[in-house]
Each structure stands twice: as structure tokens, then as C-alpha cells.
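Novice: Dropping the sequence and predicted coords here.
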Amino acid sequence: MTSPVELAPADCTYLHLDTARSPMHWAMVLELAPGPRLHLDEVRARVRERVRLYDLFRLGVRNGRWRRAEAVLAERVDIDKHVTGAEYRDDADLHRQLAARHETALPRPEPLWHITLFTPAGTGVQYVLLRVHHALSDGIAGAAFAALLADGGPEQLTEFERFATTPRYRIPSIDPEVLKESKAAFEDQWKAGRSGRDWPELTRSGRREVALTSASTRDLRRAARNHGASVHEFLLAAIGRTLSLAPPRDTSSELLRVTLPVTHDQGFRHTGNAVLVSLVNLLGAEPALDRQLERARAELAFVAAKRPELSLAATDDAPKIPWPVHRAIANASMRRMSPDIHIGINPGFSQVRAVLGTPIAALTPISPLVGYSFSVTGLILGGRTSFGIVTDPAALADGYAATFAGNFDRVLREAAEREGAHP
């Protein structure tokens, strides 16, 4: 293995936060349309053909916990190890297997991604699970990894290049006055969410549960329009309402401290990580959607105006300190932030919608639990918006991921069916 690049500070953040019980990889679940089943050998052959397209696919990390991380390029990728197959009995079994893999760290210093082809034991459709360490890529730049599988010739595959070949994203120094205002805004948000919270904390169990659901993008837009809201405002409010109607362990948390990802790259043309974290405080015991919308709208307006996410930006001019010290500081900062939940609403980019001739019926993102015990991540891609739910069952109780998914479906349906007064 050789050393190709120096990881950017934002990339290293996810190495600092990574532990054996809380691995920092995100995942994408591809649901394949009904039809002839793919064979594992076919998938491996496609990946073997594509893995040399970009250095990103051969990028791994040596060390990175208590010893300084070193980016390394594999001379050869063992495709049989990186692309594996599994059988599932039903949806519940599939979700259990997805959760088991979400709990399992990707081995170092091998390239930090893995693909699993899930095939039903009886009737049903196939799924592909792609896992990628967050140090390699955030969810937006993660579109590059679609090139490992997606159908298309060189011309079609060029759409992925901007996420694989640009320099790793770096955040320059921030104007002192802007940073001062950002830090004050972040502190205001943190203080506002300090009381009235009773959400169960992430445990050290290392256990995860996963649930998947989706909705028509057209229905979501209609529901948002019915309530005079943007889709982003509406989804935050709908999640707040769902958690209020069916909280875990019958808790009643007045407020929910939420980490909300905000990209620093408005051009969406980066490799690596350009995501920053903002804090918003949603209502945790408010079943009225309109009240939830008022709060979501105000919180998003505050974030847009004050940009609190800049206060924690891993900039290129940050002081150079020993790796173990930096890791300790990163983890102490996360403990101090003490978020309850994570909500990500992401745009989709790919126009390639098939793998080895089989159409992709749905793409669902799954996020790691970074200091919080509950995460819901949405992907708006064409006519379908998908949601990946991840929970710590030791904190929220067994089965809560599926419970939330069912209640969330109902909340979205009810909102879409309402005849709004807004034009």
C-alpha cells in the first residue's frame, strides 16, 4: 500500500469519533426491481471492472484511533472480501441483518467500503447494501461509489467524477467576526435545548436497529403545500410530531436537541467531507403538526441567518496538535453537545437507475449514530423519497425503529390527505 493523499480535517473528525462499538460508516440500501435475480459472481465481476476507475475506491486508512491516521492506497482490492452475499427470510430478517452490518466496523487498512448482495430465501426482491466509512466521504460525495455498480458506459459514468476526482474538500479559515457570531448562535441553541429534555442517551452497547420506509415525493410536496411549508420544514415537523405521538419508553421530552447536517459546499462538487453540523431544538411533546411547523420554520430561519454550523467547522488552519489529544477533544465536544437525535434530508443526484440490467426501485440512506440514539435520514430522489431509521435499542427499547417507521408513515399519509387552505 502507498500513501496517496493527506486526509482533510473534516475527514479526520469521523476517525476521532469512530469506536469499535460505534463505527462511523454510512450505508445505502438499493432495492432492486422484481425480475431475474443477480448472481454474486456477476456483481463481483462488475465491481472488479470498476474498482480501478478512481483512487477513491482503493483508499483505506491505517491506524486512526489513538495513533495518527495515514491514508493508504491498496495496490489490489480483494473483491471476494469486499463483495459478499447473504440470504434473508423476510423483511424483519433483512432489517436485522442490515443492523448487524451497521454495528460492524470496516476493517483497516483495507479500502473502507463493502457491498453485500441480499437474496430472498423464497419470493421477494434482492437488495444491495453499500457501506462506506464517513472519513472517505459524506453522503453527498458518496454518490461516487455508485460507479462501482451502476449500469452505463464511460459517458454515463462521468456524472460521478465530480465526487471522486476533485481534491478532498477543505474548509478555509473563517472570518473572525463571522466565527464569533456563529459561536454565539451555537451557544444560544445549546442553552435553549439544555432543559426540558428527557430523551434516552446513546449507550455503549454497540447494538443497532434499522428500519426502511418511503413516500411519494409528489405526496410530500402536496402535504408541505397543504400546510404552507417547504418540504424541509414539513419533514422536520412530521418527524417531531411522530416522536411526540409515539416516544420511546413512554418518555415525554419537551424538547429534542437535533443535529442537522448543513453542507459547506453549495456547488455539490466535492470529494470527502463538506458536511457541518448545526443544532436545532424541536418540540418533543407536541402532537399538533401546525405547532411543529412553526417551530421547525423558526429553527431553520435561525440556522440560515446565524450559521451556527460554522462554529464547529474543522478548518484547514486549525492548530496542529497530537492525534490522541485531538481525538479526546473531539469526543469531549460531542459529549458536551449531547444531541438527542439526528435528522438529515438529502438531495439525490444520480440519473443512473439500474445495476446489471435490473432497475433500482428505491435507494435508502442509513447514517451512523454519532452521539445520538436515534437517526432518520431522508433521500429525495426523483419520484420517491426514502427514509432510513437507525436506533440504539438498548436506549430506546427493542423494536422502536419499526415502531417509528409505522407511525411516521401514518403521519405523512394524514398530512398528504388534508385539504389545505394554502394555495
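Specialist: Okay, I see it.
Novice: use CA for all of it now, contacts and neighbours both
Specialist: Fine.
Novice: Could you report the separation of the most centrally placed residue in the chain from residue 311?
Specialist: What sits nearest the mean C-alpha location of the chain, by C-alpha atoms, centre = their mean, is residue 367, with 3.3 Å. Remark: distance between residue 367 and residue 311 (C-alpha to C-alpha, to the nearest Å) = 22 Å.
Novice: And for residue 40?
Specialist: The value you get for residue 40 to residue 311, if C-alpha to C-alpha is used, is 46 Å.
Novice: who's more crowded, these two?
Specialist: The residue with more neighbours, out of residue 40 and residue 311, is residue 311; 21 against 18, by other C-alpha atoms under 10 Å.
Novice: circling back to that earlier point, for the closest residue in space to the residue nearest to the centre of the chain that isn't next to it in sequence, list the residues it contacts.
Specialist: Distances taken as C-alpha to C-alpha, 6 or more residues apart in numbering put residue 26 closest to residue 367, at 4.7 Å, once the chain neighbours are dropped. Residue 26 sits next to 131-134, 139, 365-368 when contact means C-alpha atoms under 8 Å, 6 or more residues apart in numbering.
Novice: Pasting the second one now:
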Amino acid sequence: MMLDRPSALDALFLYLEDSRVGLHIAATAVFEGPVPDDEQIRARWTQLTTTDPRYRQVLRRTVLDLRRPRWVERGGFDIDYHLRRTALPAPGGTAQLERTVGQLVSQRLDPDRPLWESCTIEGLQGGRWAVLVKVHHSLVDGLGGMALLARLLDAGHPAPPPPPSAALLRRVLAAAAAPPRVAAALAGSAGGLLRYATSLWPTDPTSLTGPLGRARRYRTLTVDCADVRTVRAALGGTVNDVVLTMVANAFRTLLTERGERPGTHAVRCLVPVATRTAAQADEGANRVSVVLVHLPVDCGDPATVHAVIRARMTAAKTSGEAAAGERGFAAADLVPAPVFAAAVGALRRIPQRVVTTVTTNVPGPRAPQTLLGRPMVALFPFVPIADRIRVSVAVSSYVDHLHFGITCDRATVPDADVFVAGLAAGLAGLVTAAAG
């Protein structure tokens, strides 16, 4: 079933975009072997866009936003416009790849064309090359973007066309239910809604938030999953708990290096979480909501930070906060389109002081993958920054490694390397604590 209108949540990403902020997600996959030529890349994308019409459509807003935007076919679809190629300057190392990716993700997608691009990047050290896939957030979420990449790789080729977004379909169907049903669902999450309300106090003012420029700075980090397993075996918790502990240490390091006090309420992190129940185990859709959690950047002991984060994340997920967020998304679909668009416009004019950063963990392939017979060796995700958030973190697993993609505002975060060093030191501290 191909839906011609996005949900309120997906339309939100379109409404929030402006000349300084592009709300697309991306992933950079690194490969070994000879670089494919243009015809090989074009053939793979041609099949994907032929089987899934969404990648040939544009999202049109209506006059005065009287109705939600609508997906429509764009006449004269030119796939070559969406396929780019570039080469790294010598020596083609990590720094050159990060700089090039930062430049590519700084460019907004053309709203008059289908909202995706693919760029083949040549000239990586060791005879490697990469593909950067960039897709607007109104078209896919992180999991949907990973599914798109999977279909591009050899293991998913050819593949039957999936729904444009199973999660989107679920939200639209929920919105079609009678308002009393949605009201009852929201009432059932009263505790979670209360927790949300009490978590929306402004954070302490720091240099971590503020106005954004147009350009982005991008950094990467790769860690061994064996270290994460060691920490979990000794200290308990989830992969997300380990990641958030690393992020907390990175922000503590960044604030300290800037001469700022890492206070108790300095960093509040928005974290996407799964809300699937046992009864939904066989569903193809991913149920995802968000929680807000204060990172204890005031503490320098890794084991203590991990324990605090573990407790806070457990409380957030068991209190109904995540479920309240998901039902809130469904309820937003009941709001008339012009009211919703006007509300978003009004909120954009109010400086956001609630969320300091976003950390998202999107599981990637567990088995080795190839593209046109070339082995994939790394997968670095990208999540956008917006609404005064100057640093965000995305994590993707691939085989036995976690790959971090850190997005920063280029003008106000010249010290991104300090943040990356803090991430690595955070994991090293956890490994040491686990061994003790």
C-alpha cells in the first residue's frame, strides 16, 4: 500500500528545514576492491528506483499548508542527477574522508526533486572507496535508511518493493482510528506524559547549544564490539548504555577543555528507543519512540556514570515515557494540517533549550556484505543537527564493530577532535572498570 501523504511526524522534518538546516540522514559505506564504473552504479540504483516508486517522487506542500504535503510523481525523472562521483585529495585517509563527507552532508537536498542522492567516493587509502547515500528524513527514519542500504547491497538484490515505511503506515492507520481511542491511549500513558512534562525544563546554558551555521563538521570513530561485550558482562546494561556513557564522557571532556563547568543539568540527550512488545515480535515494522535523559557529565568515574545512565534509561523505558511519545506521534496525525504547520512555524521562532544533543543507535548488518562483489569493511552513519543542537552522535553496528558518526556545526565546534577523544577515553575507562 503506497500512501500519498506523510504522517505528521514525517511532515515535521519538511517543515523544520530551512536554508541553514538540511534534515536528511546518511550513511557512508566503505569498500575494498576496484571502484565500480558509473554504469554499474546506475544499473543498481535504476532497479531500486524502478521497484520502489517513492524514490522517483517529490514531496509537494499545499497552498497555505491547508493539507499535509503529498508525494507525487515527478515528470522526467533523471536518475543521473542523483548519482554523483568525487575523489579524495591525497593521501585519502580518515581526515580527508571526514572532510569530504562533511561537505557533502552540508548540502541540502533539492526539494523539487526526489529526496535522495548517492555519491561514489574514490581515492581512499589502501585501494578502498566508499558510497555515501543521503535521504531526507521525511522519506525514511534511521531504520528505513538502513533498509535502503541493505537493498542496495548484493544480499538485498533483487528485492521486492517494501512499503514506503511500515512505521509510517502504522501511524497513519492509528490516526484513522476514532479520537476517543487515541484519547484513551494517551490517558493510559498519563505517567509517561507526566514524566515528559517534568523533563522539559531548560538545561543549563553552555556553548553546546546555540545558533547554527550552514556547514557541518563530521568525525568518525570505530570501536571493537568485544570491548562493549566485556563492559556489559562486568557492569550489565545494554549497548546503548555503554554508548551513552561514552557520549557523557565526551561532553564532559569538551566542556572541561572549553573551561566550562560540566554541571548536573548541562546535557540532556534525546535517545530513540524501541517500543516493541512480545506480542509484536513477528511484525515487520520497527516500533520506535524517544526518551529524554540527563547525562551525568558532572561525574568523572566511568563505572558510576554507566550505573546512573543504566538506571535512568531503565526508568524512562518502564515509566511509560517511550509509549507516551509513540502515542503522541499518533495523536499528532489528528491535528488539522494548517494548525499543525502553523504550530511548527511558531515553535521554530522560540529558541529550543530543552535538548542538548541526540544519540541514535541504528543496528546494521551482522554478516559481511558486498556491493557488486566488493566487500564492505565499514559503515559510518550521519544524523543531522538542528534547532540549536550543535553536536549529535549516530552509531551503527557492522559485523563486530561499532561505527560512530559525529555531526557538528562547523562554525561553533572547531574542537570536534576533543569530543572524539572523549568518546574513545570513555570506552577505555569502562574497559578498565570492567577489568577491576
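Specialist: Okay, I see it. Since the model is a prediction, treat every value here as computed from it, not as a measurement.
Novice: picking up where we left off before, now do the same for the residue nearest to the centre of the first structure: its match in the second structure.
Specialist: When the second structure is aligned by TM-score structural alignment, residue 367 of the first structure is paired with residue 383.
Novice: Quick check: that match touching residue 28?
Specialist: No - between residue 383 of the second structure and residue 28 there is no contact under C-alpha atoms under 8 Å: 11.6 Å.
Novice: Tell me the buried residues in stretch 357-376 of the first structure?
Specialist: Judged by neighbour count (16 or more other C-alpha atoms under 10 Å), stretch 357-376 of the first structure contains these buried residues: 358-360, 362-376.
Novice: Please apply the same query to stretch 105-125 of the first structure.
Specialist: With burial defined by 16+ other C-alpha under 10 Å, the residues of stretch 105-125 of the first structure counted as buried are 105-106, 109-120, 125.
Novice: got the residue ranges for the strands in the second structure?
Specialist: Secondary structure of the second structure (DSSP state E): strands located at 24-32, 57-60, 70-73, 83-87, 116-124, 128-136, 216-224, 268-274, 288-294, 357-362, 370-371, 374-382, 391-398, 401-409.
Novice: Might you report the residue contacts of the counterpart of residue 398 of the second structure in the first structure?
Specialist: In the first structure, residue 398 of the second structure lines up with residue 381, judged by TM-score structural alignment. Going by C-alpha under 8 Å, 6+ apart, residue 381 of the first structure touches 347-349.
Novice: how about 10 Å then?
Specialist: Counting by C-alpha atoms under 10 Å, 6 or more residues apart in numbering, residue 381 of the first structure makes contact with 217, 346-351, 362-364.
Novice: what about the alignment partner in the second structure of residue 216 of the first structure, neighbour count?
Specialist: Residue 216 of the first structure maps onto residue 224 in the second structure, with residues paired by TM-score structural alignment. Residue 224 of the second structure has 13 neighbours, counted by other C-alpha under 10 Å.
Novice: Surely residue 224 of the second structure and residue 403 touch.
Specialist: Yes - counting by C-alpha atoms under 10 Å, residue 403 is a contact partner of residue 224 of the second structure at 9.0 Å.
Novice: how near is the closest residue in space to residue 22 of the second structure that isn't next to it in sequence to residue 380 of the second structure?
Specialist: Leaving aside its sequence neighbours, residue 22 of the second structure sits nearest to residue 108 (C-alpha to C-alpha, 6+ apart; 4.9 Å). According to C-alpha to C-alpha, residue 108 of the second structure and residue 380 of the second structure sit 19 Å apart.
Novice: again, but for residue 75 of the second structure
Specialist: 33 Å.
Novice: before we move on, what about residue 220 of the second structure?
Specialist: 7 Å.
Novice: thinking again about what came up before, among the strands of the second structure, which is nearest residue 46 of the second structure?
Specialist: Closest approach to residue 46 of the second structure among the strands of the second structure is made by strand 83-87 (10.6 Å; C-alpha to C-alpha).
Novice: With the first structure overlaid, how far apart is the closest one on average?
Specialist: For strand 83-87 of the second structure, the mean deviation from the first structure after alignment is 0.6 Å (mean C-alpha distance after the TM-score superposition for the first structure).
Novice: So for that strand, what gets flagged as buried?
Specialist: For strand 83-87 of the second structure, by 16+ other C-alpha under 10 Å, it's 83, 87.
Novice: So which bit of the first structure is that strand matched to?
Specialist: Going by TM-score structural alignment: strand 83-87 of the second structure matches residues 83-87.
Novice: contacting residues around the matching stretch?
Specialist: Stretch 83-87 of the first structure is touched from outside by 39-41, 43-45, 47-48, 93-94, 97, 113-122, 126-130, with contacts defined as C-alpha under 10 Å, 6+ apart.
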